[in-house]
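**Student:** Quick one: sequence plus predicted model below, questions after.
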Amino acid sequence: MENLGSKGEKSVPLKALKLSSAAQVVMRLGTTALTLAATWATLTSKETATVFGIEFVARYSYSPIFKFFLIANIAVCGLSFLSVFLVFILDKMTDARNYFYMFLHDLIVMALLLSGCASATGIGYIGKYGESHSGWMAICDNVTHFCHKMTLSLALSYVAVVFYLCLTILSANQSRKIHV
């Protein structure tokens, strides 16, 4: 039988709430760590190469797309860290409407991180393979260290996107208990 609270609403068993809260905290801390590592990998990705006697430097700050990727990772890292405390506060409240705000938060943060990842993946693909129709050459043959660091940063960020997808599903599941 289902547990019935006040006004005939279903109440969630305490064990399920604790498990859900623990999963959220672990995923939010994991996302914080992943985006922090991705930020660090992006910030430290710099390489100087000499091609046909011309020296050039590859670094994230030369591309507005990589700058956006870095800013998205920094924002998600900060918001994920702050949301850990919000989970503890919401854990003590009984109003299910608060979980709707967590759902919106998780959805927006996931969209921000996914857009940063997608744009950086696009420019990374061109850096790796080039674009012959536009005349853009592949540069990863010459700056392999830079490309490997940016690939690592992208991989970490995509894992964080998967974590936020799971968090969005958890938040949506909790917010569906709202009775209008």
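**Tutor:** Yep, it's here. What you are looking at is a predicted structure, and each value in this text was computed from that prediction instead of being measured.
**Student:** contacts, neighbours, all on C-alpha from now
**Tutor:** Will do.
**Student:** And the strands in this protein?
**Tutor:** Remark: strands assigned in the chain by DSSP state E are 46-51, 54-59.
**Student:** The first one to strand 54-59, inter-axis angle?
**Tutor:** Spelled out, that is strand 46-51. Angle between the axes of strand 46-51 and strand 54-59 is 160 degrees (criterion: axes from the mean of the first three to the mean of the last three C-alpha atoms, to 10 degrees).
**Student:** Check which helices and strands strand 46-51 sits against.
**Tutor:** strand 54-59, helix 144-175 (3 or more C-alpha pairs under 8 Å, 6 or more residues apart in numbering; DSSP states H and E).
**Student:** mind putting the ones you listed in JSON lines, distance to Tyr129 and mean neighbour count included?
**Tutor:** Below are the helices and strands packed on strand 46-51 laid out as JSON lines (distance: least, C-alpha to C-alpha, whole Å; neighbours: other C-alpha atoms under 10 Å):
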{"stretch": "strand 54-59", "distance to Tyr129": "16", "mean neighbour count": "13"}
{"stretch": "helix 144-175", "distance to Tyr129": "12", "mean neighbour count": "20"}
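**Student:** Use this one as the comparison:
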Amino acid sequence: MRADARKNRDHLLAVAGTAITEQGVDVSLRDIARKADVGLATLLRHFPTREALLDALLRTNFDELTARAAELETSSSPEQALVTWLRDCVGWTTEYRGVTALMAAAIEDPESALHASCVTLRVAGARLLTRAQETDVARGDLDGADLFALVAMLAWLGDQPSLAPRADHLFEVVAHAILTRPAAGRP
């Protein structure tokens, strides 16, 4: 890709990220183009569909969370790795309003542009969960799909203005429910 095209694409992604943070995933593509000071055709040339735009925007975050899981796997105790990754994942997910519904739909739809990234993210979390289960610090009746659903649930709480103040407390409740032993110095 030419340098100017890359610069335009990166600018569109930055503007889209801000717009989605402020207005949610249903923000108008026309509004994103206007805020980026380009025509809608320019936006659509780079990202022919809303899902293509979201995939490009979210893929970097998914990749970072997947890499973070691998890093935690080798640098932290199984319990700390699982809870830290879960907190990071929930924190990121609440950054983009409405993304939890997209992620839940994409994981079930192999045709979705977001499917592969969501599956990779779920697998990364499942590895951390399995590692914690193998050392008896996490419940054995959960799997990666359950963990992915818990991320979505906790992120949804953060999206709700009336429930957002309780989100941290409820995160702790859920984390304690996943773990089989009380946390010593857990993040």
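**Tutor:** Done, it's in. Note that the structure is a prediction, hence the values are computed from the model and not measured.
**Student:** care to give me the TM-score?
**Tutor:** The TM-score (TM-score structural alignment, normalised by the length of the first structure) is 0.33; 90 aligned residues with a C-alpha RMSD of 4.7 Å.
**Student:** looking at the helices and strands packed on strand 46-51 of the first structure, which is closest to Tyr99 of the first structure?
**Tutor:** The minimum distance between Tyr99 of the first structure and these falls on helix 144-175, with 4.9 Å, by C-alpha to C-alpha.
**Student:** circling back to that earlier point, so which of the strands of the first structure gets nearest Arg97 of the first structure?
**Tutor:** Closest among these, using C-alpha to C-alpha: strand 54-59, at 44.6 Å.
**Student:** hang on, the earlier thing: mind giving me TSV with the helices and strands packed on strand 46-51 of the first structure and columns for distance to Leu43 of the first structure?
**Tutor:** Below are these laid out as TSV (distance: least, C-alpha to C-alpha, whole Å):
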stretch	distance to Leu43 of the first structure
strand 54-59	8
helix 144-175	9
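**Student:** out of those, nearest to Phe68 of the first structure?
**Tutor:** With C-alpha to C-alpha as the yardstick, what comes closest out of those is helix 144-175 (12.7 Å).
**Student:** excluding its backbone neighbours, what's nearest the most centrally placed residue in the second structure?
**Tutor:** When C-alpha atoms, centre = their mean is applied to the second structure, the residue found nearest the centroid is Thr93 (4.1 Å). Spatial nearest neighbour of Thr93 of the second structure, excluding adjacent residues (C-alpha to C-alpha, 6 or more residues apart in numbering): Ala155 at 5.9 Å.
**Student:** Now do the buried residues in the one helix or strand the one you found maps to.
**Tutor:** For Ala155 of the second structure, the host element (DSSP states H and E) is helix 144-159. Of the residues in helix 144-159 of the second structure, 144, 147-148, 150-159 count as buried by neighbour count, 16 or more other C-alpha atoms under 10 Å.
**Student:** Also stretch 73-82 of the second structure?
**Tutor:** 73, 78-82.
**Student:** For stretch 120-140 of the second structure, list every residue counted as buried.
**Tutor:** 120-133, 137-139.
**Student:** Out of the buried residues of helix 144-159 of the second structure, the closest to Ile32 of the second structure would be?
**Tutor:** Asp159 (21.0 Å).
**Student:** Relative to Thr21 of the second structure, how far out is the closest one?
**Tutor:** 11 Å (C-alpha to C-alpha, to the nearest Å).
**Student:** And for Ala70 of the second structure?
**Tutor:** To Thr21 of the second structure, Ala70 of the second structure is 27 Å away according to C-alpha to C-alpha.
**Student:** returning to what we had before: which one of the helices and strands packed on strand 46-51 of the first structure lies nearest to Thr39 of the first structure?
**Tutor:** Nearest to Thr39 of the first structure, of these and by C-alpha to C-alpha, is helix 144-175 at 7.1 Å.
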